[in-house]
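A.B. asks: Sharing a sequence plus its predicted fold:
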Amino acid sequence: MIAFGGLLLLSGRLGDLIGRKRMLLSGLTVFTAASLLCGLAGNQELLIAGRFLQGIGGAMASAVTLGMIVTLFTEPREQAKAIGIFSFVAAAGGSIGVIAGGVLTQTAGWHSIFFINVPIGIVIVALAIRLFTPDRGLGLGVGADLVGAFLVTSGLMLLVYTINKAEERGWGSAHTLGFGALSIVLLAGFVLRQAKANSPLLPLRIFRSRYLWGANLIQILFVAGLFGFQFLLALYLQSVNGYSAVETGLAYLPGPIVIAVISLGFSARLMTRFGGRTVLLAGLAFTVAALVLLARLPVSATYVVDVLPAVVLLGVGAGLALPAVIGLAMSGATPSDSGLASGLLNTTQQIGGALGVAVLAALASSRAQSLLTDRNSTAAALTGGYHLSFGVAAGLLVAGFLLAATVLRSPKAPAQPDPRGTGKSSDADGSPASALH
């Protein structure tokens, strides 16, 4: 996760400079080779090295994916469909991976979860070589800022590391405060460098678009709540209700199914009809409702009555919100900056996920410990801790809703044909036509 989160922004910009297909193929190759290394690992050191290389390859490939989508699919309806597919894979992949990983581990051993990536990776590389047209990129001279690359990569790696270790080391520990401060200094130095560099890695002009920066802020809040939900509900099911790892994965299964139905079947049409902002607001509202339900879970839950409704509601919310927030963010970037915008969007997703899990888990643990002092049962204390964290997660989503309602608002005007006769118009909520996706 440290290598993946730290290299996304740099990889996205490099995709713009050297060509997105080249970056995608390089990343897929590194990830596939690293998976083989992990599967063959006979000691912990080799496994850690392989996992680090997986993070590098994953960042290289993931960072340019959205940039390729928005340049390959320029027609709004088709682009919305492609983003819907991407959103489904991003949202449902984790739950599907838990189930598949559990089955593989129990039937073929832990090595198999890495070996399975090798044939899949080879097939994907072969398809990418054949199907994608090479792009030349802008050239390294346009944005080869080595100092900026060092500052942002080291700063993001330290930030992700600090967040992930905060609960273990303590939020107020010298370790957390020291590394956190250092990461902030490095990232602040990166921003100052970009303001003065002749060829900046991250041109600050891209933040003139409120769709870009607004959607990225909303994604941090949304993903924090979403990742917190996935992590905390798993803990609740296993520690309070006694579910096994496989049973927990199966309990999540309706979520990816609902996400697939919504994001693949309806999101593109809804965004084309009502606009990305309206669909995003609806998705956030459904997700808030799911988290409110989880904040009322009993100590002894019945899955169908107490858990399933929240999983379904969250699936609807994610299926609506993720394609909308991605489309809105990418609509704020020019084609030449689409790889950078893609890397930025993936970076904020990682930061949101890491913060959500770390902060919400810490809140749940602290609350549970305080309840134990009042002589509650362990199960009741744990449930009380999860109640608090689910409530805080709902609050994060409410903040995202308010941000979307205000920052992403455009002056309302009736849809009018473009005076040049192109047939383009504003969408239903006043967003620019590009924000339909």
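C.D. replies: Alright, I've got the coordinates.
A.B. asks: make it CA atoms for all contacts and neighbour counts henceforth
C.D. replies: OK.
A.B. asks: Now for Leu138: which residues touch it?
C.D. replies: Each residue near Leu138 by C-alpha atoms under 8 Å, 6 or more residues apart in numbering is listed here: 16-19, 336.
A.B. asks: which two from these end up farthest apart in space?
C.D. replies: Spatially, the most separated pair among the contacts of Leu138 is Ile18 and Ser336, at 11.7 Å (C-alpha to C-alpha).
A.B. asks: try it against this one:
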Amino acid sequence: MSSGLNSGGAPIAGSQVHLLVLGNLDPPPLGEVGHHPQQQPHTERGQMLAPQALRGRARGHEQTGPAALALLTEVFPAGPARNRAFSVYAAVGAASFSGGVLLGGVLTQFLGWRSVLWFSVVVGLAVLAVTRAGLPHGVGRGGRLDLPGAISGTLGLTLLVVGASSNGAVAWSALCAAVALLALFVVREHRTADPLLPLGLFRVPSVRAASLAAFLQYMGSVGMLFFAPLYLQGMLNYFPLESALALVPMSLAVFLTANYATGRLLARHTPRALMAVGLVLIGGGTALWMSTPHHGSYALHVLPGLVISGIGQGLNFPSMTSAALTGVPPERHAVAGAVNVVAQQIGASVGVAVMVLVAATSDDQLTGYHLAYLAAGLACAFGAASIAVVRRAFPATPSPATRTVMTAQPED
């Protein structure tokens, strides 16, 4: 996960376009639905593929996300044009996700789950071929890579995920080691002259709010996508293709909301307000799935939650992207974008792992699912309330004190 921070702090040897190219070497997100194939519902292989799909989906976005955000801020000036660009960015992401889910279902049903992995490589190479021709060159930043910080941060976050996903002695050992490594990471970033993550970023209210919103959105949305195939294929007897088609309305709701509504709303309301409303909708849509019975109706029990959550994501994603860069000096936009991307991936990994642990507390499988939905809904409600009490407005530009905190070098 901390490769996102590495990419944010690494416009050292080249431009943001170079990082986009490198990020596209990782497979794009195609088999979200293929990770619970109906033809192998109880095999160890199917169980192992689910976390691998989530981790594989994250790696490329960790590198391309910060670079893409930095390029948007270079090309589009602050104001309505940039807000519109962020909305289109979110809408295209939703459309590509929807297409990936659908294609993953088709490939899984007709060619087997392995075809998803191979096709991802083909698509990644195709994107790689056109990336350099279609994007402007960013401006590199001189400096040295904070290798000790990268190692301690990467290991700390990795062990945090392992600890949250395990139980017993393994969980406690991993969590203790994660705390120690992350503490070393903080000390290193505080003392080094060229930190991977300038800690002063977290003194900016909008960055803190955007990071919380990113964590909770991905906890709720990826949590739904994790449990959806289990319910649709395991209890409603859907085929992989049917399961893929069943999830398309959520991506369609994200696309339409982000593309046609959020940009206009950002011109009249603060990102804080839209993030709070978005999280309420994400949490509410997830909590609606608590009504799903063993032999439920898709239109009555599944679809409303998908659409409501999708609308919330469409409001939240462009808003949190805008907030993540508000009050941050332009030379720190890539790092601020990386912080937001890492918050997303922690939500998609640690947050979902916590939902799985909550689900495992019940002997009844469906009751466990309902408890996980409740946990995600309450977390989103708490996040919305926390963001709502932040300062009424985020500063358009960093104050002199904030700029000094984020750019000053520590004394030797």
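C.D. replies: Arrived safely. Computed from a predicted structure; not experimentally measured.
A.B. asks: Tell me the buried residues in stretch 324-337 of the second structure?
C.D. replies: By neighbour count on 16 or more other C-alpha atoms under 10 Å, the buried set for stretch 324-337 of the second structure is 324-329, 332-337.
A.B. asks: Out of the residues you listed, flag the one nearest to Val307 of the second structure.
C.D. replies: Ala324 (25.5 Å).
A.B. asks: Roughly how far does that closest one sit from Leu201 of the second structure?
C.D. replies: 10 Å (C-alpha to C-alpha, to the nearest Å).
A.B. asks: Please apply the same query to Gln345 of the second structure.
C.D. replies: Taking C-alpha to C-alpha, one finds Gln345 of the second structure at 19 Å from Leu201 of the second structure.
A.B. asks: Repeat that for Ala393 of the second structure.
C.D. replies: Going from Ala393 of the second structure to Leu201 of the second structure by C-alpha to C-alpha gives 17 Å.
A.B. asks: Those two: which is more packed in?
C.D. replies: Per other C-alpha atoms under 10 Å, whichever of Ala393 of the second structure and Leu201 has more neighbours is Leu201, with 25 against 13.
A.B. asks: re the thing from before, which neighbours do Ala324 and Leu201 of the second structure share?
C.D. replies: Applying C-alpha under 8 Å, 6+ apart, one finds that Ala324 of the second structure and Leu201 are jointly contacted by 207, 336.
A.B. asks: quick revisit: in ChimeraX, select just the buried ones from the contacts of Leu138 of the first structure.
C.D. replies: The buried residues among those can be selected in ChimeraX (16+ other C-alpha under 10 Å) with this line:
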select :16,17,18,19
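A.B. asks: between the contacts of Leu138 of the first structure, which is nearest Lys165 of the first structure?
C.D. replies: The nearest member of these to Lys165 of the first structure, counting by C-alpha to C-alpha, is Asp16 at 32.8 Å.
A.B. asks: The closest one reaches Ser336, doesn't it?
C.D. replies: Yes. Contact between Asp16 of the first structure and Ser336 holds when scored by C-alpha atoms under 8 Å: they sit 6.6 Å apart.
A.B. asks: Distance of the equivalent of Leu288 of the second structure over in the first structure relative to Phe390 of the first structure?
C.D. replies: Using TM-score structural alignment, the partner of Leu288 of the second structure in the first structure is Leu293. Leu293 of the first structure sits 9 Å away from Phe390 of the first structure, going by C-alpha to C-alpha.
A.B. asks: what do you get for Gly93 of the first structure?
C.D. replies: Taking C-alpha to C-alpha, one finds Gly93 of the first structure at 22 Å from Phe390 of the first structure.
A.B. asks: which one of those two has more residues nearby?
C.D. replies: Between Gly93 of the first structure and Phe390, counting by other C-alpha under 10 Å, Phe390 is the more crowded of the two (29 against 12).
A.B. asks: sec struct for the more buried one, please.
C.D. replies: Following DSSP: H, G, I helix; E, B strand; the rest coil, we place Phe390 of the first structure in the helix state.
A.B. asks: What's the match for it in the second structure?
C.D. replies: Checking with TM-score structural alignment, Phe390 of the first structure has Tyr373 as its match.
A.B. asks: what does Gly352 of the first structure give?
C.D. replies: Counting by TM-score structural alignment, Gly352 of the first structure lines up with Gly347 in the second structure.
A.B. asks: pretty sure that match contacts Met219?
C.D. replies: Yes. Under the contact definition of C-alpha under 8 Å, Gly347 of the second structure touches Met219, with a separation of 4.5 Å.
A.B. asks: and those two? which has more neighbours close in?
C.D. replies: A side-by-side neighbour count of Gly347 of the second structure and Met219, using other C-alpha under 10 Å, places Met219 first with 30 against 26.
A.B. asks: Let's verify the more buried one: helix, strand, or coil?
C.D. replies: helix.
A.B. asks: what does it align to in the first structure?
C.D. replies: Aligning on TM-score structural alignment places Met219 of the second structure opposite Ala224 in the first structure.
A.B. asks: next one: Leu230 of the second structure
C.D. replies: Here Leu230 of the second structure is matched to Leu235 in the first structure, going by TM-score structural alignment.
A.B. asks: okay, now that match: neighbour count?
C.D. replies: 20.
A.B. asks: name the element it belongs to?
C.D. replies: helix 210-235 (DSSP states H and E).
A.B. asks: Who are the packing partners of that helix?
C.D. replies: Secondary-structure packing of helix 210-235 of the first structure (3 or more C-alpha pairs under 8 Å, 6 or more residues apart in numbering; DSSP states H and E): helix 308-331, helix 338-372, helix 378-407.
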